[in-house]
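Colleague: output the structure for:
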Amino acid sequence: MLDIKWIRENAAALDKALARRASAPQAQAILQLDEKRRAHVARVQEAQERRNAASKEIGKAMAGGDAALADRLKAEVSGLKGWLSTAEDEERSLSLALESALSQLPNIPFDDVPDGADEGDNVELRKVGAPRVFDFTPREHFELGEAMGMMDFERAGRMSGARFTILSGDLARLERALGQFMLDLHTREHGYREVSVPLLVRDDAVYGTGQLPKFTEDLFHTDDGRWLIPTAEVPLTNLVREEILDAGTLPLRFTALSACFRSEAGSAGRDTRGMLRQHQFLKVEMVSITDADSSVEELERMTGCAEEVLKRLELPFRTVVLCTGDMGFGARRTHDIEVWLPGQNTYREISSCSVCGDFQARRMNARYRRDGEKALQFVHTLNGSGIAVGRCLIAVLENYQQADGSVMIPGVLRPYMGGIEKIGAKS
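Modeller: This is a model prediction of the structure:
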């Protein structure tokens, strides 16, 4: 959420930033709500002060024997109390209206984020590794998995509907190996603290990270009022909700391997074959909580941690900075990592790392205090995929496939696979 004080002083800058995101101007509408609320609050305060003063005057009038004045003051106090009872309800209503309007505003992109309409305007930062040259036509992951008899979309569809997959045998083990490898890398070498997170959260948790109210349709909601997490970013970031942290403890770095759930409401007809876009998937998430001075540097660090996963797996990838039109709601800058998929002959996103500034912290009221200072500041938050396990499984299958339909196991994963070097080999 943006700071209303900043908007008051930078109305033109807000509308300029919204225009970069192809959004309509909002500053004047926000400021009108703000002014209406502030004017009403001022009237409430004046009425409260007059009520208190009149109440004291009643005692003086009674002591001075002026019953008529006392009666007029009592009537005035009674009228003020009646008005205040409804005025306080109106104040709450005006405050909620302003908060609702603020909650719909996206974050402000950094000045150096490239302008653009969609993914075609993203800017490549670097490319690592060369795509493998095959002496046969490479197949897509679902062709390989189904031919092995270890990837079943039909049975998954019968029990759960579209966009679900059943993995079995060595493929299920390979998925588990990938998740464990990523967690070990991030905790042992990258300094993240592993957390086992709830998969069900309440409204304030998804509101705090910006999924509510704007992206309600993208989430799964339960009958008892909870939400299935779309990413472990939600519970990991909310670990500091309503906390006051010591600046000396920052940065905090958390990681989790969790199931994630997304309705994919806006992706009808996209990636309907295979595992690329599922309602349920595994992902290793990274979250950093920093001070205001360190968040941009932390984005570079986090991106490097995600890239290292693909380097260790020897998978070709490229890293891009997203343009304003492709960037997420809560981000100020986002780096996407795209892995090469030979079955599709293209790069596809496998990780997204974003710095959010204090945007989420304001929604969560997460703050910190510097040593020797009384003033509190909002923390800065970052989140990134470290990385999407299902998409990484796809990348391993397609990049390590052999002509006979088998798949070699990357060296770093073999200890997690009991030493197996190949899966799906014909006997």
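Colleague: drop to CA atoms for contacts and neighbour counts, all remaining ones
Modeller: Will do.
Colleague: name the residues of stretch 54-62 that are buried.
Modeller: Residues of stretch 54-62 classed as buried by neighbour count (16 or more other CA atoms under 10 Å): 54-55, 57-58, 61.
Colleague: just the residues you listed: which are in helices?
Modeller: Counting by DSSP state H, those place 54-55, 57-58, 61 in helices.
Colleague: could I get these as CSV with distance to Glu398?
Modeller: Converted to CSV, these look like this (distance: CA to CA, whole Å):
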residue, distance to Glu398
Ala54, 80
Ser55, 80
Glu57, 85
Ile58, 85
Ala61, 90
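Colleague: of those residues, which is the nearest to Ser258?
Modeller: Distances from Ser258 to those, taken as CA to CA, are shortest for Ser55 (60.0 Å).
Colleague: the closest residue to the closest one other than its chain neighbours: how many residues sit nearby?
Modeller: Excluding the flanking residues, the one nearest Ser55 by CA to CA, 6 or more residues apart in numbering is Val77, at 6.8 Å. For Val77, the count of nearby residues is 21 (other CA atoms under 10 Å).
Colleague: residues contacting Val77?
Modeller: Contact partners of Val77, counting by CA atoms under 8 Å, 6 or more residues apart in numbering, are 51, 54-55.
Colleague: and those, which is closest to Leu236?
Modeller: Distances from Leu236 to the contacts of Val77, taken as CA to CA, are shortest for Arg51 (47.2 Å).
Colleague: what helices or strands is the helix or strand where that closest one lies leaning on?
Modeller: Counting by DSSP states H and E, the element that carries Arg51 is helix 27-63. Packed against helix 27-63 by the contact rule (3 or more CA pairs under 8 Å, 6 or more residues apart in numbering; DSSP states H and E) you find helix 4-9, helix 11-20, helix 67-103.
Colleague: tabulate those helices (CSV), appending distance to Ser352.
Modeller: Listed next are the helices and strands packed on helix 27-63 as CSV, based on distance: least, CA to CA, whole Å:
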stretch, distance to Ser352
helix 4-9, 28
helix 11-20, 20
helix 67-103, 23
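Colleague: can you say which of the ones you listed is packed in most?
Modeller: Counting by mean count of other CA atoms under 10 Å, helix 11-20 has the highest mean neighbour count of those, with a mean of 18.
Colleague: could you give the angle of it to helix 27-63?
Modeller: Per axes from the mean of the first three to the mean of the last three CA atoms, to 10 degrees, the angle that helix 11-20 makes with helix 27-63 is 140 degrees.
Colleague: counting contacts, what elements does helix 11-20 pack onto?
Modeller: Judged by 3+ CA pairs under 8 Å, 6+ apart, helix 11-20 is in contact with helix 27-63.
Colleague: buried sites along the helix it packs on?
Modeller: For helix 27-63, a neighbour-count test (16+ other CA under 10 Å) marks 27, 30-31, 33-34, 37, 40-41, 44, 47-48, 51, 54-55, 57-58, 61 as buried.
Colleague: ditto for stretch 289-307
Modeller: Of all the residues in stretch 289-307, those buried under the rule 16+ other CA under 10 Å are 289-291, 295-296, 298-299, 302-303, 305-307.
Colleague: now the second one, please; I'll put the structures next to each other:
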Amino acid sequence: MKIQPVSELKTLERSVEQNTEEQRKAVLEILQNVKLEGDKALLNYTEKFDGVSQSSLEVTKEEIDEAVASLDQEMIDIISEAAANIREYHEKQKRQSWFFTREDGTMLGQKVTPLDSVGVYVPGGTAAYPSSVLMGVIPAAVAGVEEIILVSPPGKDGKLPAAVLAAASIAGVKRMFKLGGAQAIGALAYGTETVPKTDKIVGPGNIFVALAKREVFGVCDIDMIAGPSEIAVLADETGNAKYIAADLLSQAEHDPRSAAFLVTTSKDLAEKVAAEVESQLNDLPRKEIAAQAVRDYGAIYIVDSLAEGAEVINRIAPEHLEIMTKDPMSLLGKIKHAGAIFLGEYSSEPVGDYFAGSNHVLPTSGTARFSSPLNVDDFTKKSSVIRYSEQAMKENGRKISAFARLEGLEAHARAVDYRLEDK
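Modeller: The predicted structure is shown next:
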């Protein structure tokens, strides 16, 4: 990794805006065909893109049972414990409806209602991501969503990975479909003969999935447009070079466009981390991917103080932030922009990915400046509740109609005036 001056700080604005017009046109065509042809289009695209010919897209109970039985009990127990941790964390996020009454008898409030249905997209095809199942499904279940639909691309055997099916079963998913890509997003957005239409779609995917989510936003809701993964580490001279390098590479191995930054007050640590990254890359299975990410989107910045380091972190607004200093809690208040914040040398980023309980679906590409991790609120909606009293109407009616006429909306004003006249 290169040690660079802060003046050359790289930003993280690397989103799906970097797609080609051909990719967008392809996605629009897929979405249109799914909307018009339903299951027929889904089966055709599954054969075309996934190389799987099948008559039914829905996962059967037998497939789920077979998947669960195929995994070691130890792994089932690990997934179950991770699910329990995630559920416990997200239970703390639940909001209640609330109401209050003013002295004039007016009652106001907010009614919190879970969404009716949610689609959870889980990447797949060449890999299995049971953690993505838990992170998408559990907060929706905690929120009270009644219908949770899981979709994931099938492997060459026409099945979903056993770990994905087991995680979905543990999380309580009742319906799952062997379906991926833009066509899966179209199915969840528009509904087909067998795939239910959902109110919201969550979960990461490739460029075609991201573009499809963008296109269907408005027909349904989406969580976010995810970009490449990111990590930044803020460290002082007490930082452990081996741990820091390992954590930087944990994100670099995701994608050639993943970003990895170290911001430190110690030149000695900077040099040690740079050397350690090169050393650890040597026998990394995904060496080529991680090496390209480190080369193109990795950097080490030396700052004069931890306060300046916090300012640099806020400019980066990373998806993941690790604080490895003598007193990490003292810096927490200075951090404004980060998706997830890991404090101390034992809070390695993969802890949050899999087991601690916090959600690993996080804002990327600098959007941590204004976005939050996936959470229970994302699966609910709020309705304002107003019960205006007769006394309040008498006292405030003229003010309300005057305000309406200020905006040139006479019908608004009369709707209030008629009530005043009747009294």
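Colleague: TM-score for this pair?
Modeller: The TM-score (TM-score structural alignment, normalised by the length of the second structure) is 0.20; 147 aligned residues with a CA RMSD of 7.3 Å.
Colleague: still on that earlier bit, need the max-distance pair from the buried residues of stretch 289-307 of the first structure.
Modeller: That would be Asp291 and Glu307, which, of those, are the farthest apart (CA to CA) at 23.8 Å.
Colleague: what helices and strands are in contact with the helix or strand hosting Arg126 of the first structure?
Modeller: In the assignment (DSSP H and E), Arg126 of the first structure maps to strand 123-128. Under the contact criterion of 3+ CA pairs under 8 Å, 6+ apart, strand 123-128 of the first structure touches strand 317-321.
Colleague: okay, the angle between the strand it packs on and strand 123-128?
Modeller: Per the same axes, to 10 degrees, the angle that strand 317-321 of the first structure makes with strand 123-128 is 160 degrees.
Colleague: what does strand 317-321 of the first structure contact?
Modeller: Outside strand 317-321 of the first structure, the residues that touch it by CA under 8 Å, 6+ apart are 113-114, 122-129, 310, 333-340, 347.
Colleague: any idea how far apart the tips of stretch 142-151 of the second structure sit?
Modeller: Stretch 142-151 of the second structure has an end-to-end distance of 20 Å (CA to CA, to the nearest Å).
Colleague: same check, this time on stretch 391-407 of the first structure
Modeller: Using CA to CA, the two ends of stretch 391-407 of the first structure sit 16 Å apart.
Colleague: ok, Lys283 of the first structure to Ile350 of the first structure distance?
Modeller: 10 Å.
Colleague: shared neighbours, these two?
Modeller: Common neighbours of Lys283 of the first structure and Ile350 (CA under 8 Å, 6+ apart) are 385, 387-388.
Colleague: all helices of the stretch 301-427 of the first structure, in order?
Modeller: Secondary structure of the stretch 301-427 of the first structure, counting by DSSP state H, counting those that start in this stretch: helices at 359-364, 389-399.
Colleague: what helices and strands are in contact with the first one?
Modeller: It refers to helix 359-364 of the first structure. helix 203-208, strand 380-388.
Colleague: closest to Ala156 of the first structure out of those?
Modeller: Closest to Ala156 of the first structure of those, according to CA to CA: strand 380-388, at 20.3 Å.
Colleague: the helices and strands packed on helix 27-63 of the first structure: which one's closest to Cys392 of the first structure?
Modeller: Across these, closest to Cys392 of the first structure is helix 11-20 (CA to CA), at 32.4 Å.
Colleague: what strand or helix carries Arg87 of the second structure?
Modeller: Assigned by DSSP H and E, Arg87 of the second structure belongs to helix 73-91.
Colleague: buried residues in that helix, which are they?
Modeller: So for helix 73-91 of the second structure, counting by 16+ other CA under 10 Å, buried means 76, 79-80, 82-91.
Colleague: list the helices and strands the helix or strand just after it packs on?
Modeller: Downstream of helix 73-91 of the second structure, the next assigned helix or strand under DSSP H and E is strand 98-101. Judged by 3+ CA pairs under 8 Å, 6+ apart, the packing partners of strand 98-101 of the second structure are strand 107-114.
Colleague: need the next SSE after the strand it packs on, C-terminal direction.
Modeller: Towards the C-terminus, the helix or strand next in line after strand 107-114 of the second structure, according to DSSP H and E, is strand 117-121.
Colleague: after that next one, which helix or strand is next?
Modeller: Following strand 117-121 of the second structure in sequence, per DSSP H and E, is helix 130-143.
Colleague: now do that following helix and strand 117-121, the angle between them.
Modeller: Interaxial angle of helix 130-143 of the second structure relative to strand 117-121 (the same axes, to 10 degrees): 170 degrees.
Colleague: helix 130-143 of the second structure - contacts with which helices or strands?
Modeller: Contacts defined by 3+ CA pairs under 8 Å, 6+ apart place helix 130-143 of the second structure against helix 73-91, strand 117-121, strand 147-152, helix 162-171.
Colleague: out of those, nearest to Glu21 of the second structure?
Modeller: Closest to Glu21 of the second structure of those is strand 117-121 (CA to CA; 23.8 Å).
Colleague: for stretch 137-148 of the second structure, which positions count as buried?
Modeller: Quick answer for stretch 137-148 of the second structure (16+ other CA under 10 Å): 137-145, 147-148.
Colleague: closest to Ile185 of the second structure out of these?
Modeller: For those, the nearest to Ile185 of the second structure is Ile148 (14.2 Å; CA to CA).
Colleague: against Val68 of the second structure, how distant is that closest one?
Modeller: Applying CA to CA to Ile148 of the second structure and Val68 of the second structure gives a distance of 20 Å.
Colleague: cool, Leu248 of the second structure as well?
Modeller: Note on Leu248 of the second structure: its distance to Val68 of the second structure, by CA to CA, is 33 Å.
Colleague: equivalent analysis for Ala307 of the second structure, please.
Modeller: Ala307 of the second structure is 50 Å from Val68 of the second structure, where distance means CA to CA.
Colleague: next one: Val151 of the second structure
Modeller: Counting by CA to CA, the gap between Val151 of the second structure and Val68 of the second structure amounts to 18 Å.
Colleague: more neighbours: which of those two?
Modeller: Applying other CA under 10 Å to Val151 of the second structure and Val68 shows that Val151 carries more neighbours, namely 29 against 21.
Colleague: for stretch 393-408 of the second structure, buried residues please.
Modeller: Going by neighbour count (16+ other CA under 10 Å), the buried part of stretch 393-408 of the second structure is 393, 397, 400-402, 404.
Colleague: format these as CSV; extra columns: secondary structure and distance to Leu31 of the second structure.
Modeller: Formatted as CSV, those follow (DSSP: H, G, I helix; E, B strand; the rest coil; distance: CA to CA, whole Å):
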residue, secondary structure, distance to Leu31 of the second structure
Met393, helix, 50
Gly397, helix, 49
Ile400, helix, 46
Ser401, helix, 46
Ala402, helix, 48
Ala404, helix, 43
